[in-house]
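Asker: Okay, structure incoming, though there's no sequence with it:
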């Protein structure tokens, strides 16, 4: 009787996906490492097995504009399952408030958000900290929660310059006071 087993999915040093397979027949056993060198899209667009969806180039560029040029107060990201990418859903002007930001998050679905929090220290110094907020309300669908949870790490790696991260399932967990406490 033949046995064919999927053993492991992994990446090698040059980040190409590989597949380890084990095949056995009677007393003979074979182990294969299959290296997929021809990929159907750009390598940087492939999510790996543990990171879920990858960020679209526009999402990274928009974050860099927020970080460097301060032209956005906040960014709201959503997962586009058809494109298999994390995309920018909404941007907030620098004049918008924290209440405007929280109102832009859906009540019953998950989102990622980046908020540029300006504050004054006790020494009267003007500072700014960038918060990454993983919004996963308890009323959202389980599929959505799983998809956003598995994609968060990959997106966070793409967004270099985040100071603090907040995981929120309820609006009180990302209240403005929570940001103030974390920033100080």
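Answerer: Thanks, I have the structure now. These numbers were taken from a predicted model, which means no experiment stands behind them. Numbers count the residues shown, from 1 in each chain.
Asker: CA only for contacts and neighbour counts going forward, please
Answerer: Fine.
Asker: thought residue 23 was touching residue 7?
Answerer: No: using CA atoms under 8 Å as the test, residue 23 is too far from residue 7 to be in contact (9.9 Å).
Asker: Go through this protein and flag its longest helix.
Answerer: Taking DSSP state H as the criterion, the chain has its longest helix at helix 142-158.
Asker: Going by neighbour count, list what's buried in that one.
Answerer: By neighbour count on 16 or more other CA atoms under 10 Å, the buried set for helix 142-158 is 145, 147-149, 151-152, 154-155.
Asker: in this structure, which spans are strands?
Answerer: In the chain, the segments counted as strands under DSSP state E are 2-11, 17-25, 28-35, 54-55, 74-80, 85-92, 111-120, 126-135, 164-168.
Asker: okay, pairing it with this:
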């Protein structure tokens, strides 16, 4: 599986310049490569991100999560989400699962990984608990 250069470029912009809040990636089956599907501007919140993931298709996503610690420190973490809904096709799940580690290695700076099969597996409370 090839990773399109635009994926790395957009991720670098998210990581260093905070240009985006999230990036959603998909695998283009014909070209056998991972490409950028959608980007979220810095202002969208978690709900915008969750709504951008399809209910029946696997995808990868990166989410820049800002939070405040128990001691009132402002922090952030970059999450990698392997989105694989229960309603997606088995072949698609297999392709995404087998390509995940290779793709993730291309995105230097991911701090936390989540596997999600439905929205409750990646709720705001899950982000908060994993970020601390």
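Answerer: Ah, there it is. Please read all numbers here as calculations on a predicted model, not as lab measurements.
Asker: TM-score for the pair, please.
Answerer: The TM-score (TM-score structural alignment, normalised by the length of the second structure) is 0.98; 132 aligned residues with a CA RMSD of 0.6 Å.
Asker: Of the strands of the first structure, flag the one that's most buried.
Answerer: strand 54-55 (a mean of 26; mean count of other CA atoms under 10 Å).
Asker: which residues touch the residue nearest to the spatial centre of the second structure?
Answerer: In the second structure, the centroid-proximal residue (CA atoms, centre = their mean) is residue 61; its distance is 1.8 Å. Counting by CA atoms under 8 Å, 6 or more residues apart in numbering, residue 61 of the second structure makes contact with 22-25, 80-83.
Asker: let's see it at 10 Å
Answerer: Contacts for residue 61 of the second structure (CA atoms under 10 Å, 6 or more residues apart in numbering) come out as 22-26, 36-39, 49, 52-53, 79-83, 114.
Asker: residue in the first structure matching it?
Answerer: In the first structure, the residue matched to residue 61 of the second structure (TM-score structural alignment) is residue 113.
Asker: any idea how far its match lies from residue 172 of the first structure?
Answerer: 16 Å (CA to CA, to the nearest Å).
Asker: Ok, residue 117 of the first structure next?
Answerer: According to CA to CA, residue 117 of the first structure stands 17 Å off from residue 172 of the first structure.
Asker: cool, and residue 91 of the first structure?
Answerer: 22 Å.
Asker: same question, residue 5 of the first structure
Answerer: Distance, residue 5 of the first structure to residue 172 of the first structure, using CA to CA: 47 Å.
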